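I would like the atomic coordinates for the input below:
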Amino acid sequence: MACPPWPKGKKLVHLDLKGAPPRMEYLYKLMELFSQLGVDGLLVEYEDMFPYEGELKLLQATTQPPYSREEILSMQKFAKSKGIEVIPLVQTFGHMEFVLKHRPMWSLREVPYCVGTLNPHKEEGVRLVMEMLRQVVKLHPGLNMLHIGADEVYILGEGEESKLWLASPGRTVEQLFLSHVTKVAKAIKEAWPHMTIIMWDDMMRGMNHDVLKGSGLVGLVQPMLWDYNPNLDVEKTVSLLEKYCSAGMSDLWVASSFKGSTSVYNCVPSTQRQVDNHLQWLKVAASLSAGVILHGIALTGWQKYDHLSVLCELMPVALPSLVACLHTLKYGHFNAEAQNKVTETLGISSVEVEAMERTSAGETLFPGRRLAELIVELNSLLNSDDIRLFENDMFVRGWFSPYHRQRKMVTPLITMQIHSQASTFLTTLQQKVDALRGEMVRLYPDSTAQEWIEEHVSPVVAPLQRITEDIRACVKEMVP
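Here you go, the predicted model:
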């Protein structure tokens, strides 16, 4: 059953730069595609790719240089020329790993073992957050919308100062959360009275109507309710949005996902899974009462679950999914006709990246297609049983077990066959990896290619290399 298309309101694409930050030329190509697909804005999570200055300079990335001030300004200029608004997302409470991992900032953690959560009792913490915001706002001339994060504030209330604060009667962790966010939001409004403030909603989901109403956040912030589940519970989500609305927060946003929400180390997304998430969001939008003002939807594309986790799917492999999700919102369904539009736009035969044969020789509108193809090829090779389970092979287990290796007593003929098979796999993998690296460094920093290969390839290659080395050592003992 088709839903009405996505109602009015902005369609934002989330650009998560806490891993695999694209080179500027690639970012321009992506924005070109986004503008042709009717995207209104970019929700940009710079994290350590922002060129922080002064006392905050230590927040800058060291694995690759952060974007320069000139790059960030010219990116906005280019976006504007394509009708795309740039909205920065700066975390101000939870997920501050990229800040609190630095030794000079350790004292600002809520508890020593949680790198993500800021201690809400220290004035210095608020000062730090405001300085981050000040530098970001300054480098976004004419900015009038800001996302302050505030999702997944883990372990809040567990710190010594929090326990002391909570010991007073009537105080709750909910109030502790609200008081910090309110403090930050008020400071933003004081510095930039015209600024619209968006925040993630998850820490407020369990709060009752009266707590929200009396929180001081009403009229200050616009919650963005995120849910990336393909089986998103429509009824529950609608009632949650209605609850925010009846508490006085009628200006609302929602967030779906086109990549980076399946598993923390996923390498290739499933388009259908992400489309299903958007179909559920269409049902939500169609069921809301007139009082709810839906300002838009952010299609999130997480690059890392947090600053210290591994890379998820890179942007090129996720473009079929993104285009499919945008078409789903535009038409209110994802039938054969919508699928054809996606494959035509990108010059591929299938909306599933694992099955996309190219249908046109040119670049079409698929920036990074060659890299997407190489990732898919290499991924299927890395996941093949022949390679992944090589040590379980009958010959390896039968004639080259740990017992044999230790005693260096082997059947040379069979072990040489094993060696030859392992070497063939290694050569094939190496060729694919070289091609992939060459393509990846055109779109991403060298450090990203290195990270991707160490994450996905090295663990699979290591056992094969070990076997070939061990066999060489054993055969030397057995053959004149």
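
C-alpha from now on. contacts and neighbour counts both.
Will do.

which residues are in contact with the residue lying closest to Gln135 once chain neighbours are set aside?
Leaving aside its sequence neighbours, Gln135 sits nearest to Tyr52 (CA to CA, 6 or more residues apart in numbering; 6.9 Å). Residues in contact with Tyr52 (CA atoms under 8 Å, 6 or more residues apart in numbering) are 58-60, 132, 135.

distance to Ser423 and neighbour count added to those residues, as JSON lines?
Output for these, formatted as JSON lines (distance: CA to CA, whole Å; neighbours: other CA atoms under 10 Å):
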{"residue": "Leu58", "distance to Ser423": "44", "neighbour count": "16"}
{"residue": "Leu59", "distance to Ser423": "43", "neighbour count": "21"}
{"residue": "Gln60", "distance to Ser423": "41", "neighbour count": "20"}
{"residue": "Met132", "distance to Ser423": "51", "neighbour count": "19"}
{"residue": "Gln135", "distance to Ser423": "53", "neighbour count": "15"}
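
count of neighbours near Arg103?
8 (other CA atoms under 10 Å).

that one and Pro112, how far apart?
Counting by CA to CA, to the nearest Å, the gap from Arg103 to Pro112 is 11 Å.

with Leu33 instead?
The value you get for Leu33 to Pro112, if CA to CA is used, is 44 Å.

please apply the same query to Ile188.
28 Å.

and the two? Which one has more around it.
For the pair Ile188 and Pro112, the greater number of neighbours falls to Ile188 (21 against 12), based on other CA under 10 Å.

for whichever strand or helix holds the more buried one, buried residues please.
In this structure, Ile188 sits in helix 173-191 according to DSSP states H and E. Within helix 173-191, the residues scored as buried using 16 or more other CA atoms under 10 Å are 173-182, 184-186, 188.

got a markdown table for these, with distance to Ser447 too?
Listed next are these as a markdown table, based on distance: CA to CA, whole Å:
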| residue | distance to Ser447 |
| --- | --- |
| Val173 | 40 |
| Glu174 | 40 |
| Gln175 | 42 |
| Leu176 | 39 |
| Phe177 | 36 |
| Leu178 | 38 |
| Ser179 | 39 |
| His180 | 36 |
| Val181 | 35 |
| Thr182 | 38 |
| Val184 | 34 |
| Ala185 | 36 |
| Lys186 | 39 |
| Ile188 | 35 |
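
before we compare anything, build this one as well:
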Amino acid sequence: MHRIVHFDLKGAPLQVQYFEKVLLAAKAWGATGVLLEWEDTFPYTAALADIGSVRGSSGDGMYSMEEVRHLLRFIKDNGLEPIQLVQTIGHLEFVLKHPAYHSLRELPRSPAVLCPSKPEALQLVKMMLEQVLDVQLDAAFVHIGADEVWHTAICPECQSRAANSVHSTASLYLEHIRELALFLKQKRPELTVLMWDDMLRTVKCETINAYQLGELVQPVVWQYNALEYFQIDPYLWESYRQIFPKVWAGSAFKGANGSCQILSPVSRYVSNQEAWRLEIKKYGHSTHFVGVILTGWSRFDHYATLCELLPVALPSLASCLRAWTKSDDTPLESAVSEVLPSSQWPGEELARSVHSFVILRDRCFAFVHGDLVKTWLNPWQIENGYTNPVQVEGLAASAQQ
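I've put the predicted structure just below:
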């Protein structure tokens, strides 16, 4: 099985030299490939120059075309499978935030979702895919995203199309995906097209089959919960078995424990890997799992604050990859490590500094909002100079600890 590590570069692109160290570490820990989610860090050119790194949309000039080519070559030369991800309908804030593309929004006040009824919209994402694939002539895979399409059949054109289709609202999404997959297959017949599966889960088998998606794409079924909360409806596997010859698992090593978390709890993420191992063991006899993509989200969308920084999450990544390479009779606890040896931890100093910050932040919060301050140094007492001096001395001593 493939073990693909996902790098979400939106909002936190990695310097190339640092990225190389992380890639080599991931390979040593058991990764077999890399999924690069560029968003606006890709150097789109010509008519698309405004949405990528060429015009500074990422704010730091990363990446140049030379750097992109170098990274793809570096990944391949080190025995990893490079896969590029381009969002093609949802999570397109980095494109639809620009005034030139406002008219392509499904919901005018939201830059998240592309309207699939506008010909210019389909042409836009085809151009994006074309430019990304042009820098990877030997690509075996491409990922078209297609998850969390929050707004559907809102614009008048989409409503009309949905009303006149035997497959109703689902037809809008499925036709868009089919057109993109056909475009990619015509351009590169041997290319395997991946997509997140969440928008397919509630669609009937016969509807998906009507759009021939089983012949065109391989879905990545994502579920990020720890073992005790992990649940996938068995009916989903039964349905997908009738449609897709091959499927992928989607787990997480960071960025799935809250939208603004600072630390990556290793045990929690390793538990998610174990849940997936058990799921594949249970259904692998009838469902062909090609591999697992270990996602590492940097932020929930283009406007969100960052989740855990990558150096902080590397012990989690190492542990999660170990969970996939350990034998079945090896205890799960053996895969869990909150720290890494210095030689295996790119960015260790930053990671340890973040951990120290969290400890100090929590200690300060506990002090400021604790009983001592509320009891002997509340706003009324400060305003009136009315409190016990001995207790204030104790508070001062506590504050210095």
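
what range does the helix or strand following the helix holding Ile188 of the first structure cover in the second structure?
Following helix 173-191 of the first structure in sequence order, the next helix or strand is strand 196-200 (DSSP H and E). Taken onto the second structure by TM-score structural alignment, strand 196-200 of the first structure occupies residues 192-196 there.

same question for stretch 250-266 of the first structure.
With TM-score structural alignment as the criterion, stretch 250-266 of the first structure aligns to 245-261.

ok, now stretch 155-168 of the first structure?
Stretch 155-168 of the first structure maps onto residues 151-164 of the second structure, going by TM-score structural alignment.

from the rest of the structure, what touches the matching stretch?
106-107, 113, 115-117, 168-172.

hang on, the residue nearest to Gln135 of the first structure in a helix?
No - with DSSP: H, G, I helix; E, B strand; the rest coil as the criterion, Tyr52 of the first structure is located in coil rather than a helix.

measure Asn164 of the second structure to Gln212 of the second structure for me?
Taken as CA to CA, the span from Asn164 of the second structure to Gln212 of the second structure is 20 Å.

and those two? which has more neighbours close in?
More neighbours surround Gln212 than the other of Asn164 of the second structure and Gln212, with 16 against 12 (other CA under 10 Å).

isn't that one right up against Arg178?
Yes - the pair Gln212 of the second structure and Arg178 passes the contact test of CA atoms under 8 Å, sitting 7.5 Å apart.

tell me how far whichever residue in the first structure pairs up with Asp138 of the second structure lies from Leu282 of the first structure.
Correspondence of Asp138 of the second structure to the first structure, assessed by TM-score structural alignment: Gly142. The gap separating Gly142 of the first structure from Leu282 of the first structure is 32 Å, by CA to CA.

higher neighbour count, those two?
Leu282 (23 against 8).

which residues does the helix or strand harbouring that one contact?
Element membership for Leu282 of the first structure, per DSSP H and E: helix 271-287. For helix 271-287 of the first structure, contacts defined as CA under 8 Å, 6+ apart pick out 3-7, 228-235, 237-238, 256-259, 320-321, 324-325, 328-329, 332-334, 351-353.

the same query, at a cut-off of 6 Å, please.
229-230, 234, 238, 258, 321, 325, 352 (CA atoms under 6 Å, 6 or more residues apart in numbering).

what of stretch 289-302 of the first structure?
Contacts for stretch 289-302 of the first structure (CA under 6 Å, 6+ apart): 9-14, 16, 245, 250-260.

give me that answer again for 8 Å
Taking CA under 8 Å, 6+ apart as the rule, stretch 289-302 of the first structure contacts 8-16, 43, 241-242, 245, 250-261, 312, 315.

put the buried members of these into a ChimeraX selection.
Remark: buried members of those, expressed as a ChimeraX selection using 16+ other CA under 10 Å:
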select :10,11,12,13,14,15,16,43,241,242,245,250,251,252,253,254,255,256,257,258,259,260,261,312,315
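
counterpart of Gln17 of the second structure over in the first structure?
Aligned by TM-score structural alignment, Gln17 of the second structure pairs with Glu25 of the first structure.

revised request: answer the last question for Asn78 of the second structure.
Alignment note: Asn78 of the second structure maps to Lys82 in the first structure; criterion TM-score structural alignment.

shouldn't that match be in contact with Ser35?
Yes - using CA under 8 Å, Lys82 of the first structure is in contact with Ser35, at 5.9 Å.

between those two, which one's more packed in?
More neighbours surround Lys82 than the other of Lys82 of the first structure and Ser35, with 19 against 16 (other CA under 10 Å).

gap between the residue most central in space within the first structure and Val126 of the first structure?
Nearest to the mean C-alpha position of the first structure, by CA atoms, centre = their mean, lies Trp302 at 1.1 Å. Trp302 of the first structure sits 26 Å away from Val126 of the first structure when distances are taken as CA to CA.

and if you look at Tyr46 of the first structure?
Taking CA to CA as the measure, Tyr46 of the first structure falls 19 Å from Val126 of the first structure.

trace Leu371 of the first structure over to the second structure, please.
So Leu371 of the first structure corresponds to Leu350, using TM-score structural alignment.

buried residues, the helix or strand hosting its match. List them.
Using DSSP H and E, Leu350 of the second structure sits within helix 348-368. The neighbour-count check on helix 348-368 of the second structure (16+ other CA under 10 Å) flags 348, 351, 354, 367 as buried.

confirm Thr415 of the first structure sits in a helix?
Yes - counting by three-state DSSP, Thr415 of the first structure is located in a helix.

am I right that it is in contact with Gly398?
No - Thr415 of the first structure lies out of contact with Gly398 (CA under 8 Å); the separation is 10.2 Å.

more neighbours: those two, which one.
Thr415 (22 against 11).

contacts only, for that one.
Per CA under 8 Å, 6+ apart, neighbours of Thr415 of the first structure: 396, 399-400, 471, 475.

list the contacts for the equivalent of Pro43 of the second structure over in the first structure?
Residue correspondence to the first structure (TM-score structural alignment): Pro43 of the second structure is matched to Pro51. By CA under 8 Å, 6+ apart, the residues touching Pro51 of the first structure are 57, 60, 66-69.

can you turn the buried part of those into a PyMOL selection?
Remark: buried members of these, expressed as a PyMOL selection using 16+ other CA under 10 Å:
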select buried, resi 60+66+67
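
return the member of the contacts of Pro51 of the first structure nearest to Lys29 of the first structure.
The closest of these to Lys29 of the first structure turns out to be Tyr67 (CA to CA; 16.8 Å).

over in the second structure, tell me which residue corresponds to the closest one.
Match for Tyr67 of the first structure (TM-score structural alignment): Tyr63.

hmm, its match is touching Thr41, no?
Yes - checked against CA under 8 Å, the pair Tyr63 of the second structure and Thr41 is within contact range at 5.5 Å.

done for today, thanks.
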